[in-house]
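In: 3D model of this:
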Amino acid sequence: MSDSSVPERDRPDACPGAVQVHPAADGGLARVRVPGGVLSAEQARVVVGAAVELGNSTVELTSRANLQLRGVEDPGELGRRLGEAGLLPSATHERVRNIVASPYAGLDGPTRLPVSRVVEELDHGLRSVPALAELPGRFLFTVDDGRGDVSALGGDVGLLPVSAHRVAVLLAGADSGVRVPPERAAAAAVTAAEGFLAERARNGSGAWRMAELATTRPVSDTVCARHGAREADVVEVTPASWAESGQQGKPRPGVVGRDEDAVAVEVGAPLGRLSPAQTHSIIRAAEAASGFVRLTPWRTVILTGVPERDHRSWLSELHSCGLLVEPSAPLSGVTACAGYPGCAKSLADVHRDAARGTSRGEAAAPGALPVHWVGCSRRCGLPRGPVVEVLAEPSGYRVSAGTPQERVTWASEADPDVAAEVANRARHAGAVRTAGTPRAGFGNGRASNDRDTTNEDDR
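Out: Next up, the predicted model:
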C-alpha cells in the first residue's frame, strides 16, 4: 500500500542500461545487468577490457550485484562486445533484468530453493514476454535461498522459500501471503511483473516500483489464481528482522564456505570500485578455481572452488592489489555514491574524502554498522536498515546513524577528516549523539536545490 511519501512520477524511468547509457557528468554511464550475480571469468575479462578501452577503466559494483562502467564513449561497441560475451541476450529487455540472488546459496549447506535454476528460469521468462520490456529499470526481483538476506533488500517481486515445498511470494518487500511450489516460483514472479504493469495501466499511474501502487492486492490475487494458494500466516521480512535472525546482510571478506578440498572466499572492492589490476587479479583467481565469480549486493565478489591448499596465497595476492580480504579492514562495509565530479548534483568528492579519511581509521569491529557517503540529498545507493550516513551539504558533512525513520545526528558542518572520524565512532557505538563540528575547507563551492530523498538511483 502506498502512502504520502510515495513520489508522483511525471516522467518515464531513465535508469541506464548497457546500450541506453546515462549522460553523467564524467561521460556515459552504462549498467550491465548480471542476473543472479554469476559471471564467468571470461565475461569479466570482456567487461574490464571494455572499461579500459571504451570508458574510464574503472568497473563499479552496484547494490544490486550488477556492474557499471563510466565515461563510455561508444555504447554501440560496448553493446556488441557484451552481446558476444552473453551479457546482453536481449536488447529490448536488458534494462529490466534486475535479479538479485542469495550470494551464499549452497556455500554453507543445502538450500530450500535451487537458486541458480530459478534465476535462469526467471531471466528467460522475463525476456520471453514482449510487454515486460516496459518494466521500469529500477524494478527489482529477489531470489532468496531461505536465509532472508536478499529478501530484506525490499525488491518489487521476491521469492522466499519457507519450507521445502512452499515459496512465499513477496511484493514490495512484504509477504503477500501467496505460496507457490518451487517449480512454479519463476513463473509466479513473471506473473507478478505482468500484474504490476496491468495495475499501473488500470490506474493511469506512472509508478516505477511495486510500492508505488495504491494496492498490491490485485497483483497477488492474480499470482494466487494462476500458481498457488493464499495463507493467513505471513513471514516478517524487514532489515531489522533479518538482522535479528543472525543472517549476514553485509560484506564478509575472507573464507565464506568449504566443500571437501575447496573453499569459497569473498573479497571487497574499496568503495565499490575495481581498478583494472584488481579486476584482473580476481579473474586470475577465478580461472584457477571454478571459473566463475559471484557478485553480491554488498559490493563484494565471491570466488568459489578455490583449492584449500592455495587459498591463502590467493588472498595474499588479492590483498596486495588493494582488495579487502578481512572483515576488519577499515573500508569494509563502507560505500559511497558516485560523487563529484562524476555526478553533477554532488556537493563533494565523496570517494576521495571517504577513502582518505576511512583508510586512516581503526579496524572495523564485528557488528559495526555499514557507512555510506553521499554527495546530495538523493542518497543514491543508501543501504537498507541501520546505517551511518555521511551526507554532503553546502556547509559540510552531516553524520547521522540509524534508519530513515529514526536517525540520530552525530555531527554537522564537518570537514572530511572529522566526518570520517565521527562516522567511525558512530558505526561502532550505535546512535549516541555527539556535538556538531564546524566545517573547514569543505566541498566544491556549489549549492544543491535537490530535496528528493527517495533514493531513486538504487545502484
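
In: CA only for contacts and neighbour counts going forward, please
Out: Noted.

In: list the buried residues of stretch 348-363.
Out: A348, D349, V350, H351, D353, A354, A355, G357, T358, G361, A363 (16 or more other Cα atoms under 10 Å).

In: contact partners for I283?
Out: A41, E42, A44, R45 (Cα atoms under 8 Å, 6 or more residues apart in numbering).

In: ok, P383 touching H372?
Out: Yes - P383 is within contact range of H372, at 7.5 Å (criterion: Cα atoms under 8 Å).

In: and the closest residue in space to G396 that isn't next to it in sequence, how many neighbours?
Out: Distance criterion Cα to Cα, 6 or more residues apart in numbering; nearest residue to G396, sequence neighbours excluded, is E413 at 4.0 Å. Taking other Cα atoms under 10 Å as the criterion, the count of residues near E413 is 22.

In: equivalent analysis for G106, please.
Out: 17.

In: again, but for the one 10 residues further on
Out: One way to gauge burial is a neighbour count; for S116, by other Cα under 10 Å, it gives 19.

In: cool, the one 10 residues further on as well?
Out: A count of neighbours around L126, defined by other Cα under 10 Å, yields 24.

In: now the one 5 residues further on
Out: A131 is surrounded by 13 other residues when neighbours are defined as other Cα under 10 Å.

In: who's in contact with it?
Out: E194.

In: need the three-state assignment for it.
Out: Assigned with DSSP: H, G, I helix; E, B strand; the rest coil, A131 falls in the helix class.

In: tell me, what residue is most central in the protein?
Out: Nearest residue to the geometric centre of the chain (Cα atoms, centre = their mean): S63, 1.4 Å.

In: sequence B follows; please return its structure for comparison with A:
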Amino acid sequence: MTRQVPDSCPGVLRLHAAADGPLARIRVPGGRVEPEQLVALAEAARELGDGNIELTSRGNVQLRQVRDAGELTGRLEAVGLLPSHTHERVRNIVASPLSGRIGGSADVHGLVPVLDAGLLAAPRLAELPGRVLFTLDDGRGDISGLGGDIGVHATGTDEFALILAGHDSGIRISAADAVDVMLAAAHGFLDLRGDDAGRWRLHDIEDGADRVAELLGLSRGSDRVELSAAQDIPIGWLDQDNGLVALGAGVRLGSLPARTAEFIAAVERPVFITPWRSLVLPDLDEWTAEQVVRVLAPMELIFDANSPWLQVSACAGRPGCAKSRTDVRADVTAAVESGRVLPPDPNPPAPQDIPLLDATEVTVAGRQHWSGCDRRCGRPHTPVTDIVATDTGHYQSSPKPT
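Out: Sure thing, here's the model as predicted:
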C-alpha cells in the first residue's frame, strides 16, 4: 500500500491544525510519566490549552487549543518530555503497563529507556514516519496485539519473539540483544521504504515483515506466538507481586482534567498511561491506595471495572474535527449517563446492520466506538460495535470485528 501524501503525524514542534485550534502530541515512551512531568503537563493544559490532557491509544498525550507553541516547547524541554527536536515524533514505544509488578514472563520496562536512547542516538532513525510503533510485551499478550511495526514478546524470562508488522517473525532473541535487533529492524524498514514517503508503516510494504527478517540475517524457527488484541484494561485495586498495590484508573473518553492530573501527581509515584486511555498508579502501600481512591473517585476517575465508561471510546468529534458530522462525545456521554450503554452480551447476536437511529435512541451492549465520520479515527484494535454518524445527523450502528 502506497499513500499519495507523506506522514503528517503531529508532535510538539509540528502542531496539527485541528478545527478547535492547534493540537500538540507529546510522546511518552512506555507511557511512564514522573510526578513533576505530570504537573508540567497539567499547568500547560490549563495555561496554554483547553484545560485537559488527552490520552492516546499509544500511551502518549495530547494538548488541544495550544495558544503558545514556543512556551509549550520550553516547558516540555525543562522536564525531559522533549529530549530531541529531530526525533520527537519517532518515540512511539508502548509497553505492558503492569510489567515487573504483576505477572508477565519478563520485565520489559527496563528496555524502554534503552530503546528510546537508541532511537535518539541514531540520526537516520529521525526519518521514521511518526506512525511507526514499537511494542514491548512481557508475555501476557496485552501489547503485541495492538498492530505495532517492530516489537518483542516475552516467551520466557530471557527470551523474546521478534514481532514484525504485528506478527511473530519466528526469530528468538535474548533480553540483551532485544534493543539492538529492534533498532536494526527499524533501519531495515527505512532501507525497504526508500524514497517512498507514502509508506508509513511496515505493513504498507509488500512482504515487509519477511523482507526485514531476511535483512536481519537471524535464524527463524517454526514456532509462532498467536497474537490477538485484547481489551483487558487494568482497573481498580491490583495486588503487586511484591506486596504493594497498584491502582488502575479509567479516564472518561481519555480526557484528563488538569486539576485531576495535579492531584494524581501529588501521590508522588510514577504514572503509567496505558494504550486503553487509562492510568496505572503503582507501588502504593494499602493505606495510601485507600486515600487515593477516596480522593480521586469523586473526581471522576474510574476504579470500577464494570463501569459503562470502560465500554466506550470515541473520536474527537465536533468542535475538534472539521470532518465530524456531530458532537460525538456529547452523544456518547448522554448514552452512558442515560443507561443506554449496556453490559456485554454473553450470547451476542450475529453481526448485522442496525437501521439509522437518532443519537438519543442508540442503545448498544458491550464494547463500542463512536465516530463522527466514516474514517473512524481512534478505533481500537479489539472487536467493537461501530457507531458512525451519517450525513443526516443520525447514527448507523454495525457490529463487526477488527
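
In: where in the second structure does the helix or strand the residue nearest to G396 of the first structure falls within fall?
Out: Using DSSP states H and E, E413 of the first structure falls within strand 407-414. Using TM-score structural alignment, strand 407-414 of the first structure lines up with nothing in the second structure.

In: which parts of that strand are buried?
Out: V408, T409, W410, A411, S412, E413, A414.

In: what do you get for stretch 185-194 of the second structure?
Out: Going by neighbour count (16+ other Cα under 10 Å), the buried part of stretch 185-194 of the second structure is A185, A186, H187, G188, F189, L190, L192, R193.

In: Three-state assignment for the nearest residue to R89 of the second structure once chain neighbours are set aside, please.
Out: Nearest residue to R89 of the second structure, sequence neighbours excluded (Cα to Cα, 6+ apart): G130, at 5.0 Å. Counting by three-state DSSP, the backbone at G130 of the second structure sits in coil.

In: would you mind finding the match for G130 of the second structure in the first structure?
Out: By TM-score structural alignment, G130 of the second structure lines up with G137 in the first structure.

In: contacts only, for its match.
Out: D13, A14, C15, P16, R95, V96, N98, W208.

In: how about A214 of the first structure, what's its partner in the second structure?
Out: In the second structure, the residue matched to A214 of the first structure (TM-score structural alignment) is E206.

In: shouldn't its match be in contact with M1?
Out: Yes - between E206 of the second structure and M1 there is a contact at 7.5 Å, judged by Cα under 8 Å.

In: the closest residue to D137 of the second structure other than its chain neighbours: what secondary structure?
Out: Excluding the flanking residues, the one nearest D137 of the second structure by Cα to Cα, 6+ apart is H153, at 4.7 Å. Here H153 of the second structure is recorded as strand under three-state DSSP.

In: what does H153 of the second structure align to in the first structure?
Out: In the first structure, H153 of the second structure lands on L160 (TM-score structural alignment).

In: how near is that match to P182 of the first structure?
Out: Computed as Cα to Cα, to the nearest Å, the L160 of the first structure to P182 of the first structure distance reads 10 Å.

In: now swap in A264 of the first structure and tell me
Out: 26 Å.

In: same question, I99 of the first structure
Out: Look at I99 of the first structure and P182 of the first structure: by Cα to Cα, they are 17 Å apart.

In: helices along the stretch 201-350 of the first structure, start to end?
Out: Under the criterion DSSP state H, counting those that start in this stretch, the stretch 201-350 of the first structure contains helices at 217-227, 239-244, 276-287, 311-320, 350-359.

In: my bad, should have said the stretch 51-200 of the first structure
Out: Along the stretch 51-200 of the first structure, counting by DSSP H, counting those that start in this stretch, helices occupy 75-84, 115-128, 185-202.

In: nearest spatial neighbour of V267 of the second structure, chain-adjacent residues omitted?
Out: V292 (7.5 Å).

In: then L135 of the first structure?
Out: With Cα to Cα, 6+ apart, the residue lying closest to L135 of the first structure is V96, at 6.0 Å.

In: so that neighbour is in contact with A133, correct?
Out: Yes - contact status for V96 of the first structure versus A133: in contact at 6.7 Å, counting by Cα under 8 Å.

In: higher neighbour count, these two?
Out: Shown here are V96 of the first structure and A133; by other Cα under 10 Å, V96 has more neighbours (24 against 19).

In: identify the residue of the second structure aligned to the more buried one.
Out: Counting by TM-score structural alignment, V96 of the first structure corresponds to V90 in the second structure.

In: ditto for V387 of the first structure
Out: In the second structure, the residue matched to V387 of the first structure (TM-score structural alignment) is V384.

In: hang on, the earlier thing: could you point out the helix or strand that follows the strand holding E413 of the first structure?
Out: Per DSSP H and E, strand 407-414 of the first structure leads on to helix 416-429 as the next helix or strand towards the C-terminus.

In: which strands and helices sit next to that following helix?
Out: Using 3 or more Cα pairs under 8 Å, 6 or more residues apart in numbering; DSSP states H and E, the elements in contact with helix 416-429 of the first structure are helix 350-359, strand 387-393, strand 396-402, strand 407-414.

In: reformat those as TSV; add distance to K250 of the first structure.
Out: Formatted as TSV, these follow (distance: least, Cα to Cα, whole Å):
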stretch	distance to K250 of the first structure
helix 350-359	17
strand 387-393	11
strand 396-402	16
strand 407-414	20
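
In: tell me the counterpart of S371 of the second structure in the first structure.
Out: Using TM-score structural alignment, S371 of the second structure sits opposite V374 in the first structure.

In: wait, that match sits on E389?
Out: Yes - the pair V374 of the first structure and E389 qualifies as a contact (Cα under 8 Å) at a distance of 7.5 Å.
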